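**Student:** okay, structure incoming, though there's no sequence with it:
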């Protein structure tokens, strides 16, 4: 089957806002959301980007089932509900056997894991929660979304580090095109801003040390970049075959027309220096969409604000897309939500296509010397974007590129 796939619904919870509209507004304003985090007090890096809702507020939105869920799962359930509502769907009326759920996750429920490990160490085995395993296993966000929506079709939980969200969207498209489902609820979640995780990234040299001015710390493609700011969040898209969406009169926000996925096979954490794997993913995605590089009008970059990552991605864009499409990098505003980032950024790419607006890269005056790319800076750029690509790259050498087209 080669029928295009329609994006009919979006759901976002990010540090820029509690909904899709709020997140889009925050990203377009281009102001960083990083701040000092009391949960990280005393660590060498104590800044993060948090969803602006405390756990009790999130639980009230979820309802009675929240008692058994990790924060990770709660974010996924709320984003999925928003996406399904945005798509004009009612889980009480659909055929749940034909609804797939594909929710990725990079780290799993970090806070719950660390809390229960502390209980075991300090209080003994009897004080460890019986919910520990179902809370911390990384597939449970997908499981809780399926339960919440009554979705009984394929249920998957891809884990490809910081490419998990994009992988989930690509896998969901495959399920639709193979006829395994009629509706796919796809995306990713992450709530891993914990002392252990943050310390691990600090020890790996991945985090920004600009803790004196947190909001300005993430600086994608800037000369002064020195690492990312850890974040949490969730992004979910509702996908349908175009014919299915048309038959029920659904609004189509954009079309997912191509996906490409490769592995560097090079190093656990460092990208391949020649960028060959990432380039292959981009070219494969364009070939899958039957498009040429010059068709691309916008790049939603992975743009983590790391030295090696941004340099490699800038070189990739300049090499494959020399016509200089407009580039944005949402992590300047949102921080790096790890496994959720690819899904969040896919949703933002949909909004760029729909609104004809490319958000600016926060904390960037101009790309670093030698980066021959056209980054949008200072304010949103009005642009008639017809084709856009969204890049996601993860530890382990995972490369995923999505190609989206205006509806």
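**Tutor:** Done, it's in. These numbers were taken from a predicted model, which means no experiment stands behind them.

**Student:** only C-alpha atoms from now on, for both contacts and neighbour counts.
**Tutor:** Noted.

**Student:** any chance you could map the helices in the stretch 251-400 of the chain?
**Tutor:** Per DSSP state H, counting those that start in this stretch, the stretch 251-400 of the chain carries helices over the ranges 276-288, 307-320, 331-334, 341-355.

**Student:** tell me the buried residues in the longest one?
**Tutor:** Meaning helix 341-355. 341-354 (16 or more other CA atoms under 10 Å).

**Student:** so for residue 152, which of the helices of the stretch 251-400 of the chain sits nearest?
**Tutor:** Residue 152 sits nearest to helix 341-355 of all these, at 21.9 Å, using CA to CA.

**Student:** how big is the angle separating whichever strand or helix holds residue 168 from helix 341-355?
**Tutor:** Take DSSP states H and E as the rule and residue 168 turns out to sit in helix 164-177. Relative orientation of helix 164-177 with respect to helix 341-355: 70 degrees, computed using axes from the mean of the first three to the mean of the last three CA atoms, to 10 degrees.

**Student:** show me what counts as buried in the following helix or strand past helix 164-177.
**Tutor:** Of the helices and strands lying after helix 164-177 in sequence (DSSP H and E), the nearest is strand 183-190. Using 16+ other CA under 10 Å as the test for burial, strand 183-190 gives 183-190.

**Student:** just name the closest of those to residue 322, please.
**Tutor:** Residue 322 lies nearest to residue 187 out of the buried residues of strand 183-190, by CA to CA, at 30.4 Å.

**Student:** touching, residue 267 and residue 277? I think so.
**Tutor:** No - counting by CA atoms under 8 Å, residue 267 stays clear of residue 277, with 12.0 Å between them.

**Student:** who's more crowded, the two?
**Tutor:** Using other CA atoms under 10 Å, the more surrounded residue of residue 267 and residue 277 is residue 277, with 23 against 11.

**Student:** which residues in the stretch 1-150 of the chain form helices?
**Tutor:** For the stretch 1-150 of the chain, the helices defined by DSSP H, counting those that start in this stretch occupy 20-29, 55-62, 71-86, 110-123, 132-136, 140-149.

**Student:** returning to what we had before: closest to residue 242 out of the helices of the stretch 251-400 of the chain?
**Tutor:** Minimum separation from residue 242 across the helices of the stretch 251-400 of the chain (CA to CA) falls at helix 341-355, 15.5 Å.

**Student:** okay, pairing it with this:
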């Protein structure tokens, strides 16, 4: 088995258009959630979200590209450029042939779906653009990344609701660890903040109208976000031989299924995923210093996740720091695990633990150190990133300093 490291990171989300901007916002506990700027927002009950502001696609992409790139693809390509440029990798020859892309998204081209349903059903048009299908398909972003950077190895998209990015990164990790690929581009993206995307989530009655307050007793639901997080996973010796800057090591992962309910989370399923990641990484629970929680801000998720952490870590749970950055950037659905991995990298590299902002009232069922409201300086060497999705799909990734 090969060791796997991260040599590049890129992002665009409600907190920033780059990793450095995102880190700065996380350190300051900035809230990227605000009023939505979407068509027909007055018809929505939920009018807030972690929306990416100031992103001008027209200046980045030409007319032909715009006909092919849904907003989730645009985000992916922007984040991928930052990550690949930081890594210093140039994909040609054997490296190009063996390297690939595994990305996560839950909805794919939701904005494209929304626009074209309007055209057909509301405006009465009988034709849509000939590139609607390649624009909205879930694998569009992965395909365009592979074409843009000449990646000819295994490339595909994973769609497991809110665990999509963690599942995708776990798959990329497994490919590099096994020797199947020397490097993989991985992460995820989502852009559901359009009228239809928000309206669909309204139907679940799990959305907050004012703020995302994970673990706080007065929490009242989740808040959607959008954006992308992209990483370069590379075989350790390959990275070391070329003198690459190494951000951290990907140590292990685990994936489980609750096999119980389509929307209600399971403590046992989450606990098995956490325990499995520790076992795969050969890490003792007492070595973990920080967990980036799934932490959606719903009553069911937060207490279930805290119970799972308490079960797995026992007495050490009281010494663990666990925070939810969804309180700042919103829930990016299929892209959320990728953006949240940035908080894990920041904890390892910079010794800064991103806070859970909006925390107001202690909840006896969430009685862990949730790093309330303000970032904390702390040295940690091992961190976990949790993702627990609708459908009972769980994926946990372990990272450590190298």
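**Tutor:** Yep, that arrived. Bear in mind the structure is a predicted one, so any value in this text is a computation, not a measurement.

**Student:** tm score of chain vs chain?
**Tutor:** The TM-score (TM-score structural alignment, normalised by the length of the second structure) is 0.95; 396 aligned residues with a CA RMSD of 1.5 Å.

**Student:** re the thing from before, want to try a markdown table for the buried residues of helix 341-355 of the first structure, with distance to residue 254 of the first structure as columns?
**Tutor:** Output for these, formatted as a markdown table (distance: CA to CA, whole Å):
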| residue | distance to residue 254 of the first structure |
| --- | --- |
| 341 | 19 |
| 342 | 17 |
| 343 | 14 |
| 344 | 15 |
| 345 | 14 |
| 346 | 11 |
| 347 | 10 |
| 348 | 11 |
| 349 | 9 |
| 350 | 6 |
| 351 | 8 |
| 352 | 10 |
| 353 | 7 |
| 354 | 7 |
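
**Student:** one step back: overlap in contacts, residue 267 and residue 277 of the first structure.
**Tutor:** Shared contacts of residue 267 of the first structure and residue 277, defined by CA atoms under 8 Å, 6 or more residues apart in numbering, comprise residue 397.

**Student:** could the helices of the stretch 251-400 of the first structure go into CSV alongside distance to residue 105 of the first structure?
**Tutor:** Converted to CSV, the helices of the stretch 251-400 of the first structure look like this (distance: least, CA to CA, whole Å):
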stretch, distance to residue 105 of the first structure
helix 276-288, 21
helix 307-320, 21
helix 331-334, 17
helix 341-355, 10
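
**Student:** residue 255 of the first structure pairs with which position in the second structure?
**Tutor:** Taking TM-score structural alignment, the alignment pairs residue 255 of the first structure with residue 249 from the second structure.

**Student:** for residue 103 of the first structure, see how far away the closest residue in space to residue 284 of the first structure that isn't next to it in sequence is.
**Tutor:** Nearest non-adjacent residue to residue 284 of the first structure, counting by CA to CA, 6 or more residues apart in numbering: residue 260, 4.8 Å away. Note on residue 260 of the first structure: its distance to residue 103 of the first structure, by CA to CA, to the nearest Å, is 18 Å.

**Student:** between those two, who's got more neighbours?
**Tutor:** Using other CA under 10 Å as the criterion, residue 260 of the first structure and residue 103 rank with residue 103 on top: 42 against 25.

**Student:** contact partners for the nearest residue to residue 382 of the second structure once chain neighbours are set aside?
**Tutor:** Nearest residue to residue 382 of the second structure, sequence neighbours excluded (CA to CA, 6+ apart): residue 400, at 4.4 Å. Taking CA under 8 Å, 6+ apart, we find residue 400 of the second structure in contact with 248-251, 348, 381-383.

**Student:** from the residues you listed, which is closest to residue 390 of the second structure?
**Tutor:** The nearest member of these to residue 390 of the second structure, counting by CA to CA, is residue 383 at 23.7 Å.

**Student:** and the closest one? What does it align with in the first structure?
**Tutor:** So residue 383 of the second structure corresponds to residue 388, using TM-score structural alignment.

**Student:** one step back: contacts only, for the residue nearest to residue 284 of the first structure.
**Tutor:** Residue 260 of the first structure makes contact with 280-286, 288, 399-402, according to CA under 8 Å, 6+ apart.

**Student:** which two from those residues end up farthest apart in space?
**Tutor:** Comparing all pairs in those by CA to CA, the longest separation belongs to 288 and 399, at 15.3 Å.

**Student:** neighbours of residue 64 of the second structure, how many?
**Tutor:** Around residue 64 of the second structure there are 8 residues (other CA under 10 Å).

**Student:** how close does the residue nearest in space to the middle of the first structure sit to residue 330 of the first structure?
**Tutor:** Computing the C-alpha centroid of the first structure and ranking residues by CA atoms, centre = their mean puts residue 341 first, at 2.3 Å. According to CA to CA, residue 341 of the first structure stands 9 Å off from residue 330 of the first structure.

**Student:** ok, now residue 350 of the first structure?
**Tutor:** 13 Å.

**Student:** now do residue 299 of the first structure
**Tutor:** Computed as CA to CA, the residue 299 of the first structure to residue 330 of the first structure distance reads 11 Å.

**Student:** looking at those two, which is more packed in?
**Tutor:** Comparing residue 299 of the first structure with residue 330 by other CA under 10 Å, the one with more neighbours is residue 330, at 27 against 24.

**Student:** spit out the contact partners of residue 256 of the first structure.
**Tutor:** Counting by CA under 8 Å, 6+ apart, residue 256 of the first structure touches 4-7, 173, 402-405.

**Student:** go with 10 Å
**Tutor:** Each residue near residue 256 of the first structure by CA atoms under 10 Å, 6 or more residues apart in numbering is listed here: 4-7, 169-170, 173, 239-242, 289, 346, 350, 387-389, 402-407.

**Student:** now, of the residues you listed, which are buried?
**Tutor:** Neighbour-count burial (16+ other CA under 10 Å) applied to the contacts of residue 256 of the first structure gives 4-7, 169-170, 173, 239-242, 289, 346, 350, 387-389, 402-406.
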